[in-house]
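Visitor: Next comes the sequence, and after it the predicted model I'd like to discuss.
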Amino acid sequence: MANNKSAPLNDAVIVALSQLVDDAQPERRDPSHYDLESLISRHGLTAGDPKSQGQTVGKAKRVRATLSWAYGNSEESGGQFVYGLVSLIQGLGGFRESSSNFVGEEAILNCVAVFDAEGFELSSDGHLRPKVLDTLAGVALTEALKSYVRRAAKGAEDAALLTGTGKDLLEAIAAHVVQQKFGGYSTQSNFPTLLGQAYAALGLATPQDQPQPGEGPEKRVERAMFELACSVNALRNKQGTGHGRPWLPTVSDSQARMAVETMGVIGERLLAVLGGAR
């Protein structure tokens, strides 16, 4: 069974990762083609592997082609492959300068930069993990939350519960909005109260705000989004430490994906209004 740990997948990640296995070198460097084939097969991406189609390609092109296919056809599996490839390269000594498999400082720095833009940290020794959001504030936190929103909108379940916090995505965004607008928030507030404060700070309509004559249909949408956000939050498994599946046991996989995508849509709107959009 494939490791379910996932990482971001986009064009920049694809290019940067392919540089980690660049085989245009005078001496052979692992991972081998066999290593890549095993990883590709484990994550169900054989259909995107050019070697499985009979093509003769180098390792960098193989990784790039496979991940490009995954990006358009199976992004969740592609994200798991990304995480697995980084771990494989780390295990082979690719991030250790003294190793014969060292991938090079420039290739590592490129990967650090592209993962940073997606809310992930890649350490110099090859550990890839989501940023601990409790250590961020202001613009840095806004950008990190946006990266989670992008992943949530695509159904990435690991974007639902945030690393280093006890909050789910919408709760973290609501807290951030209130912090930015009012300078602080009560950690004792329940989710509907916190979201209501964020809505008030952004000038959005909640179900408690009676419709006004002549108001636009967007106000009805804002009220509906509030109710939907509260409903999705109620599906969350608030027991435990935040590791593992973030949903109640009764929530099916399709319901969980719908909930994560909903978080992405609502979270994107809140952050857009915080940034000045209407």
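Guide: Noted; the coordinates are in hand. Residues are numbered from 1 along each chain as shown.

Visitor: C-alpha only now, for contacts and for neighbours.
Guide: Noted.

Visitor: so the nearest residue to residue 149 once chain neighbours are set aside is in which element?
Guide: In space, and not counting its chain neighbours, residue 149 is closest to residue 264: 4.6 Å by Cα to Cα, 6 or more residues apart in numbering. For residue 264, the element it lies in under DSSP states H and E is helix 253-274.

Visitor: returning to what we had before: next up, the contacts around the residue nearest to residue 149.
Guide: When contacts are counted by Cα atoms under 8 Å, 6 or more residues apart in numbering, residue 264 is found next to 148-154.

Visitor: Nearest to residue 31 among those residues?
Guide: Checking the contacts of residue 264 against residue 31 with Cα to Cα, the nearest one is residue 151 at 28.0 Å.

Visitor: before we go on, here's another structure to hold up against the first:
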Amino acid sequence: MTMLITDLIVAAVSKMVDDSQVEGYREPSHSDLEFYIGRAGLTNADPKAQGQTVGKAKRVRAVLSWAVDNDQAAGGKLVEALISKIRASGGFREASENFIGREVIRQAIEAFATEGYVLSADGALQAKNLETLSGKELTDALRGYANRAQKGSEDAALVSGTGKDLLEATAAHVITIKYGSYPQQANFPALLGQAFITLGLATPEDAPSSSEEPHRVMERGMYQSAVGVNRLRNKEGSGHGRPWVPGIERAEAKAAIEMAGIIAGYMLDKLENR
């Protein structure tokens, strides 16, 4: 799992390592933090490495905040390592002297859920499997994927557990909300077109006019872009390696991911406002 970190996740993880409000010592130690920060390749962002004396929460917050803007992969690696360490040290068990607290765990669960991940009460972390979700819960999960895609996270291109890319999963969800099911055999342009029509969005089938609202022109462009993004998907390699057809350049993949996030986010906005 390649995790995309956000300010919300940074805040949650910082609280998980904070022991300034409790008596005595609680793992992970500063030595542990130094090890995991170094292993993630983020020593250059560590306040302690710069000669500063800071608490554990402030130290982790500084490193991860730098990673949000400069090295998402390293930041995600550090988050996963810290949660694994906290879990192994008993941080999620109330009987443990390292227990981080019910409220901190609750807030962390909510933070990760907002960003498209499932953090269990016992500390297990994984991407949400959207195949098991429906209704508002699925809308929220797709929103998390859209947010991650807008920031270029390649793992948001294919939606966990569904075999669909983000745009296909969003279109299917829109139609299901409206009609109770979606045409599973429909090709992507037809599925997307039905979703656009359901949301009242313009498609290339709607003849343009000089008097129409400017956003209708934008929506037609979104439709065409979504079809293009879907054609770049490696249908033979879903879930294995890169989700794109062979030969696609990095710049094209990045643009496709971000575009998918923008279009999916727009569709979800329209869905929630109907």
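Guide: It's in. All values reported here derive from a predicted model rather than from experimental measurement.

Visitor: Which part of the second structure matches the helix holding residue 264 of the first structure?
Guide: Under TM-score structural alignment, the counterpart of helix 253-274 of the first structure in the second structure spans residues 250-271.

Visitor: and that stretch, how far from the first structure on average?
Guide: Here stretch 250-271 of the second structure, set against the first structure after superposition, deviates by a mean of 1.3 Å using mean Cα distance after the TM-score superposition for the first structure.

Visitor: Quick one: distance of that stretch to the chain centre.
Guide: Stretch 250-271 of the second structure sits 13 Å away from the centroid of its parent chain (Cα atoms, centre = their mean, to the nearest Å).

Visitor: same check, this time on stretch 227-241 of the second structure
Guide: With Cα atoms, centre = their mean, you get 19 Å for stretch 227-241 of the second structure.

Visitor: Buried residues in it, which are they?
Guide: Under the neighbour-count criterion of 16 or more other Cα atoms under 10 Å, stretch 227-241 of the second structure has 227, 229-230, 232-234, 238-239 buried.

Visitor: TSV for these, including secondary structure?
Guide: Converted to TSV, these look like this (DSSP: H, G, I helix; E, B strand; the rest coil):
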residue	secondary structure
227	helix
229	helix
230	helix
232	coil
233	strand
234	coil
238	coil
239	coil
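
Visitor: farthest-separated two in those?
Guide: Pairwise distances across these peak at 20.3 Å for 227 and 239 (criterion: Cα to Cα).

Visitor: where along the second structure do the helices fall?
Guide: Ranges of helices in the second structure, per DSSP state H, are 7-17, 30-39, 56-70, 72-88, 102-114, 135-150, 166-179, 188-199, 214-231, 250-273.

Visitor: Which of those helices sits closest to residue 1 of the second structure?
Guide: If you check each of those against residue 1 of the second structure by Cα to Cα, helix 72-88 wins as the nearest, at 9.0 Å.

Visitor: Residue 98 of the second structure pairs with which position in the first structure?
Guide: Per TM-score structural alignment, residue 98 of the second structure is aligned with residue 101.

Visitor: Same question for residue 207 of the second structure.
Guide: Mapped onto the first structure by TM-score structural alignment, residue 207 of the second structure lines up with residue 210.

Visitor: Just give me the neighbour total for that match.
Guide: By other Cα atoms under 10 Å, 8 other residues sit near residue 210 of the first structure.

Visitor: Pull the contacting residues for residue 96 of the first structure.
Guide: 102, 125.

Visitor: Could you measure from residue 201 of the first structure over to residue 123 of the first structure?
Guide: Going from residue 201 of the first structure to residue 123 of the first structure by Cα to Cα, to the nearest Å gives 37 Å.

Visitor: count of residues packed around the counterpart of residue 83 of the first structure in the second structure?
Guide: Under the alignment (TM-score structural alignment), residue 83 of the first structure pairs with residue 80 in the second structure. Using other Cα under 10 Å, residue 80 of the second structure has 19 neighbouring residues.

Visitor: if I look at residue 80 of the second structure, how far off is residue 105 of the second structure?
Guide: Using Cα to Cα, we find residue 80 of the second structure at a distance of 15 Å from residue 105 of the second structure.

Visitor: quick one: the equivalent of residue 196 of the second structure over in the first structure and residue 228 of the first structure, what's the gap?
Guide: The alignment partner of residue 196 of the second structure in the first structure, by TM-score structural alignment, is residue 199. For residue 199 of the first structure, the distance to residue 228 of the first structure equals 14 Å [Cα to Cα].
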